[in-house]
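Visitor: okay, sequence plus prediction incoming.
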Amino acid sequence: MSDGKAEAGGPLLLGVRHHGPGSARAVRAALEEARPGVVLIEGPPEADPLVALAAEEGMRPPVALLAHAVDEPGRSAFWPLAEFSPEWVAIRWALEHGVPARFIDLPATHTLAWTADGGDDGEGDPSAGDGVRIDPLGALADAAGYDDAERWWEDAVEHRGTGEGDALAPFTALEEAMTALREEYGSGGHRRDLVREAHMRLRIRAARRESADGVAVVCGAWHVPALRRTATVAADRALLKGLPKVRTDMTWVPWTHRRLSRTSGYGAGIDAPGWYGHLFAAPDRPVERWLTKVAGLLRAEDRTVSSAHVIEAVRLAQTLAAMRGRPLPGLSETTDAVRAVMCEGSDVPLALVHDQLVVGDVLGEVPATAPAVPLQRDLARLQRRLRLRPEAAQRELELDLRKETDAGRGELLHRLRLLGVGWGEPVVSRGGTGTFRETWRLRWEPELSVRVAEAGVWGTTVAAAATARAEADAIAARGLADVTGLAEHCLLAGLSEALPTVMRVLADRAALATDVGHLARALPALVRSLRYGDVRGTDTAALAGVAAGLAERVFVGLPPACAALDADAAEEMRCHVDAVHGAVGLLGDASAPGHGRLRARWQSVLRTLSARDTVPGVIRGRSVRLLLDDGELAQEEAARLMGLVLSPGTPPTDAAAWIEGFVGGGSGGGLLLVHDERLLALVDAWLTGVPAEAFTDVLPLLRRTFSAYEPGVRRTLGELVRRGPGARGGGAAAVTGAPGFAPGPDTARADAVLPVLRLLLGPGGDDGAARDGLARVTG
């Protein structure tokens, strides 16, 4: 068996597992013992000028080296490093001892060009490539009789101490094992490794010529046999001849433990970065310290976990390790102990432990002096000014747009979304529906650094880049709805400089559009945009004229477009009618020019739709309902129209569709039937009179109509139908004294609530005051 140095003056090859805490501890011990004059690390040489930043106060791992093509920033690759990564330990040791540290892998300029030429590098994986690559750790675990490579690695490396005078032993053993694997599998189905290793050998030769104090090389254990192998300079240069190139920039970016758990960068995704970070940082008794962390997390979630639980979990983990023939408890033993003792056999709290501790939401930091595109620097400045720090953990942010800081935060998040940087996702606000309130779900992912670099082609500041992107998107938009949505986005993002271009394109598209459906889809977003000026102080005057013109075109084209539609098209058109109705109401509230005339024109359109036999029943019913809600149709007239539709001469399916339009679709129709006994009596009489042979045809539509009601509304309707009016059928059916259907108020039933009102009004309340209060409540 060879030792760590092949011969006197030869390179010290330290084969490691990327992101392995055991390898990291062993690297530190080996470097302390060997004291090399140069430390060489597997990684892109373009990062050599960035090494010194690792010593700055603002650098906190996990971080990653990010390389991207200058002309195509979306083409990128990451080299992640955690605190427990051997490469990071080697960099820090070199900086602390004043020793040069350099990267020796294939330059990123070739790696990124290789990706563009058809290689599937995966997610920023510079070591991916052709063929099926074997898993070296999996092969060694299988040879040792293990069915789990992670468990074998823990037993062989993580649970093995590095004693004095024994610093090189783990590297010697790994080199011997990898040599056997390379003899058996060659490049392991990865031909690009041969090119990478040729470049590494050239860099090692150059470093050995420069340093008289020896050279240490920290690289994946898989590469050690190839770097040890003797090869001529000419042969290595021949492998590198003619490689494609692209112009490349490189910097440090923050990384997360969650991203380390995926196979990326060095191709060494680990399932438990939080666990590995704990093993690396724990000075002693790692199992006891880990289970204490778990107990603290569970207590924070209001679970009862005592010191006795921790002691018993430690004992169980140690017992399981002994029974399984392991030197120390590993993650599987501690997980089983936590499930049995602290979680009482439940996997629900165990999932929380896995998410928060085994993986974790640790987000690294990089110093402000790290190279960055101008857009990234402007974004960092805005984040500081608005006190909006990137975080790896998902969180919700409530914004009150009446406050200057919150308004700025909302504008920033909207601008980033327009640029394709999805840091925040808007969600429905729990606090209300006013236009002054916004709720965002935030989570910063490392890939967003790439998206920021890509967006840098649009401008050097977030505002300028978002404006340029909005103008370009408006010109390239295919549909009218896309342009109106973009106008809405510009107002949300406060991009007033982009609005003239967007509005010009919007006016041109609106003038050419002939499809009423497209116009109806575009109008609501356009009208919603008029509302944002109230809170954001945006001038929306230009939008009002376009919206009014668009509404007029919808009014003209809607009645012909609603004729002779099948069921699906009729339902879609009903949604358009609802949307236009809401938009017209907002136009009036926004004080659009001629809004009174627009309201009158729209009500005329609804009357036309409600009276035409060629219009599907679902649209006619909806038109009647909208007129009734606006007070433009008397209840007696609505009851008359319903009575006509539900008469025996109308096909049952058409009548059911009319009912769906009138009281269906989540429009509050259930409450309308609860409070208007005439309409309920009409529906009840019609439903009980539907012939048996037609009932199966109308049942699905009726089920959809009434199943949308709230449970309480359905229950009340059932009670009313069970009691029933005394007379059924006929226009405004005469009703008898059945409970709930009396022609006037039932004073006896009303008096039943007086004791409660007296209690609410206080000791001084009398029956007269209570009755007055009841009258005010009931209107």
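Guide: That came in fine, so what should we check first?

Visitor: only C-alpha atoms from now on, for both contacts and neighbour counts.
Guide: Noted.

Visitor: can you tell me the element residue 95 falls in?
Guide: Secondary structure assignment for residue 95, by DSSP states H and E: helix 86-96.

Visitor: just give me the neighbour total for the nearest residue to residue 565 once chain neighbours are set aside.
Guide: In space, residue 565 comes closest to residue 616 once its chain neighbours are excluded; the distance is 6.7 Å by C-alpha to C-alpha, 6 or more residues apart in numbering. A count of neighbours around residue 616, defined by other C-alpha atoms under 10 Å, yields 26.

Visitor: one more to weigh against that first structure:
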Amino acid sequence: MTGVEAAGSSGWTGGEPLLLGVRHHGPGSARAVRAALEAARPRVVLIEGPPEADPLIPLAGDPEMRPPVALLAHAVDEPGRSAFWPLAEFSPEWVAMRWALEQGIPARFIDLPATHTLVWQSGTGQEPAAAGEGDGGEGDDREAGPGAGAAADSGAAGDSAVGTEAEGDSAVGAGAEDDSDGGGAGPRTDVRIDPLGVLAEAAGYDDAERWWEDVVEHRGPGREDVFAPFAVVEEAMGALREVYGSGGHDRDLVREAHMRLQMRAAQREFGGGVAVVCGAWHVPALRQKATVAADRALLKGLPKVKTDMTWVPWTHRRLARASGYGAGVDSPGWYAHLFAAPDRPVERWMTKVAGLLRAEDRSVSSAHVIEAVRLAETLAAMRGRPLAGLGETTDAVRAVMCEGSDVPLALVHDRLVVGDVLGEVPQAAPAVPLQRDLARVQRRLRLKPEALERELELDLRKETDAGRSRLLHRLRLLGVAWGEPVMSRGSTGTFRESWRLRWEPELSVRVAEAGVWGTTVLAAATAKAEADATAAQGLAEVTALAEHCLLAELPDALPAVMRVLADRAALDADVGHLAQALPALVRSLRYGDVRGTDTGALAEVAAGLAERVFVGLPPACAALDADAAEEMRRHVDAAHTAVGLLGDGPAADHGDLRGRWHTVLRVLCARDTVPGVIRGRAVRLLLDDGELAQDEAARLMGLVLSPGTPPADAAAWIEGFAGGGGGMLLVHDERLLGLVDGWLTGVPTEAFTGVLPLLRRTFSAYEPGVRRTLGELVRRGPGQRGSAEAAGAGTPGFGPGLDAERADAVLPVVRLLLGLDGAVEAAGAEPAGVT
């Protein structure tokens, strides 16, 4: 007789361990575990999880601890090698932990220590012969199921968790179907099963989550016997393991051997009275009568790594299976609601949905809520379900509150069904010094981490916003991508920045990794910048780093970066590299202006770099193929913009940089050895700066488009000249448009297919309105615009003069808009002041 069977018949005696098999992150399991613990009153609670976290258990009772949270284990010497054990308020392990703290009895974790699982996770350690779970996530910060370490309970995607619920019925995982041949040859060990799916299919369901709701969440533990459901679960899991053995996960056998040893030790220490909360998949193995010697043999010689553990905030979104977390659930927000609102859950849920939609300016009334509840309950009755579940409530919301549209329904799914809840951990939780400094700076700048993505507009003229900008740039330099710069929707001045912020749990790992560079954000970013400058491979990398140092305001790092920059610039003879590096330096000068940073040394380097570009660019542009010419054309554009800013800024006292640059452009546009795309762009840049008269530009274009120029070369010239700028140059200068039109109509048929791709690339970049105007001008013929004799002359799309009859027709509307007397008078009776 099993422990739960004995408990179910006459109350738990405490002799055998009370094994409570659960589904990780199952609210029904959580309620059933609390009920079972209340009835059994054990002397110690053992929980599936890494034993290194035992000292952290008391923090679960801290008032500042708010789930979802996760245990984070990382290798001391390699913080990037890490694993998470997420826990939500509705996780059975969390409920068991909190119950033990409330009762003042010990709670301990008994899974395989993280010191071993982190080695397995990295793929560098030895593991059992048939184990083969992949990383299932982002590799070095892969999530584990509660207590599952790097190898969560059996399932798909490499680390799906298996567990089941109090009504006896569920298990989470995914994988192959039951393809046992039933030949009695022993359990299958080469098949990864989905216990939840197997049990649901046996019950006649094609949707495992729907089955789970019906048999567990909508029924709850039996009042007569709180232990009986766990006996049913154990029986079901035992049957599955008879067929599938370890389910293809031999490392589970090692974990279960460790858990059995810990159970025996607790039995000896407390003389019985041991309750165990674990994934239901493990229950049959923990009940197994294995010898101590056999269990120790499985654990002998396991590789180790020195490990630290702490609590970190987690999010509902990362509890979702869709995030790649194998032990996750489909709807953590819905499950949290079921756990927090056991009475009238449908009514409370519809009220939440209505509040969300109202906040998004959708018209949702109390009548909508009432009707949605009625529809959900009716759908549940028609479908033979005990209560309305997520499927029924979703269908009701779509029909009643969303008017049949899936667009607002997607918002409900994202914000409520999944959710963006971010947990909190107390300040007393262990943390690396860098993490503590980051938290201190976040509080000072009133920049709280949030799971919901949001945009932040900063005005760098304000001290607080400038401090926020510095922090975000320093974190990016450290590889902690909490914020991502985006284009500002308002002012484009250098004093304004826009960021997209979103805190992800993995960033805690990045902070731990960055702790090797220093104990504060400023010190760590400074050290990292200096190291990156020394290790940089190219000049562009160093110039970008100099830009980052100014943005992050790292005055101690900037001199070291500038020394490396000067050395690399002096040694690099590639004009392309120099031209690529120049824009970043000039942007840095502009950033320095708004931040009040001394950029004198940077201006010296930028001016010297510009001079080397001036000298080396003409010969570097000779004899280039099409791809190299296009790349060089981009460098010319970037250098042109940079020189324009540089000549007006801190480097203005370095001579007439802009004048010397214009001389370089004249050389480029006159050399036949320079590819057409570069010559055309040089002409265009000179024309835009007023250094070339339109008549001269037309003459140069006429020469290029003469019959003696190969069509491909002429097309490349046009691409360089007319590309960019939105095409407005051709709209306003019909002489240039006429030259292009005349040349194009004269291209021989055999050459047309060769130049067409270039022309399409040029003109397809224009706005539709510009292309339409150009087409109208070409249809009328160049030189006809503005001619009173030509049909359709005047502004494109309009007649040659005023149409008095049509103009008079709008006068009544004008009077009405202006509030003038006599709005009903005849159109010809014009009030004073209206013409």
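Guide: Done, it's in. Values in this document were obtained by computation on a predicted structure and should not be read as measured data.

Visitor: could I get the TM-score for this pair?
Guide: Once superposed, the chains reach a TM-score of 0.91 (TM-score structural alignment, normalised by the length of the first structure), with 752 aligned residues with a C-alpha RMSD of 2.9 Å.

Visitor: re the thing from before, residues in contact with the helix or strand that the helix holding residue 95 of the first structure is followed by?
Guide: Downstream of helix 86-96 of the first structure, the first helix or strand assigned by DSSP H and E is strand 101-103. For strand 101-103 of the first structure, contacts defined as C-alpha atoms under 8 Å, 6 or more residues apart in numbering pick out 38-48, 51, 91, 94-95.

Visitor: in helices, which of these fall?
Guide: Judged by DSSP state H, helices contain the following of the contacts of strand 101-103 of the first structure: 91, 94-95.

Visitor: list the buried residues in stretch 479-495 of the second structure.
Guide: 479-483, 488, 495 (16 or more other C-alpha atoms under 10 Å).

Visitor: aligned partner of residue 94 of the first structure in the second structure?
Guide: The alignment partner of residue 94 of the first structure in the second structure, by TM-score structural alignment, is residue 100.

Visitor: would you map the helices across the stretch 401-550 of the first structure?
Guide: 404-418, 447-455, 462-476, 480-492, 499-512, 516-531, 533-536, 541-561 (DSSP state H, counting those that start in this stretch).

Visitor: now the residue mapped onto residue 628 of the second structure from the first structure: how far from residue 615 of the first structure?
Guide: Aligned by TM-score structural alignment, residue 628 of the second structure pairs with residue 569 of the first structure. Using C-alpha to C-alpha, to the nearest Å, residue 569 of the first structure is found at 11 Å from residue 615 of the first structure.

Visitor: higher neighbour count, these two?
Guide: residue 615 (21 against 13).

Visitor: what lines up with that one in the second structure?
Guide: In the second structure, residue 615 of the first structure lines up with residue 674, judged by TM-score structural alignment.

Visitor: looks to me like its match is in a helix.
Guide: No - if the criterion is DSSP: H, G, I helix; E, B strand; the rest coil, then residue 674 of the second structure is coil and not within a helix.

Visitor: hmm, residue 666 and it touching each other?
Guide: No - here residue 674 of the second structure lies out of contact with residue 666, judged by C-alpha atoms under 8 Å, at a distance of 11.8 Å.

Visitor: so which bit of the first structure is stretch 47-57 of the second structure matched to?
Guide: With TM-score structural alignment applied, stretch 47-57 of the second structure matches the range 41-51 in the first structure.

Visitor: ugh, typo on my part, it should be stretch 641-651 of the second structure
Guide: Taking TM-score structural alignment, stretch 641-651 of the second structure hits residues 582-592 over in the first structure.

Visitor: mind listing the strands for the first structure?
Guide: Here the first structure has its strands, by DSSP state E, at 12-16, 38-41, 63-69, 76-81, 101-103, 215-220, 248-254, 395-400, 424-427, 437-442.

Visitor: out of these, flag the one nearest residue 147 of the first structure.
Guide: Between residue 147 of the first structure and those, the shortest gap by C-alpha to C-alpha is with strand 12-16, which sits at 21.2 Å.

Visitor: angle of the closest one against strand 215-220?
Guide: Using axes from the mean of the first three to the mean of the last three C-alpha atoms, to 10 degrees, one finds that strand 12-16 of the first structure and strand 215-220 are set 20 degrees apart in direction.

Visitor: strand 12-16 of the first structure against the second structure, how far on average?
Guide: For strand 12-16 of the first structure, the mean deviation from the second structure after alignment is 1.0 Å (mean C-alpha distance after the TM-score superposition for the first structure).

Visitor: onto which residues of the second structure does that strand map?
Guide: Strand 12-16 of the first structure maps onto residues 18-22 of the second structure, going by TM-score structural alignment.

Visitor: can you give me the offset of that stretch from its chain's centre?
Guide: 37 Å (C-alpha atoms, centre = their mean, to the nearest Å).

Visitor: can you tell me what part of the second structure stretch 671-688 of the first structure aligns to?
Guide: With TM-score structural alignment as the criterion, stretch 671-688 of the first structure aligns to 728-745.

Visitor: show me how far that stretch is from its chain's centre.
Guide: Remark: stretch 728-745 of the second structure is offset 46 Å from the chain centroid, using C-alpha atoms, centre = their mean.
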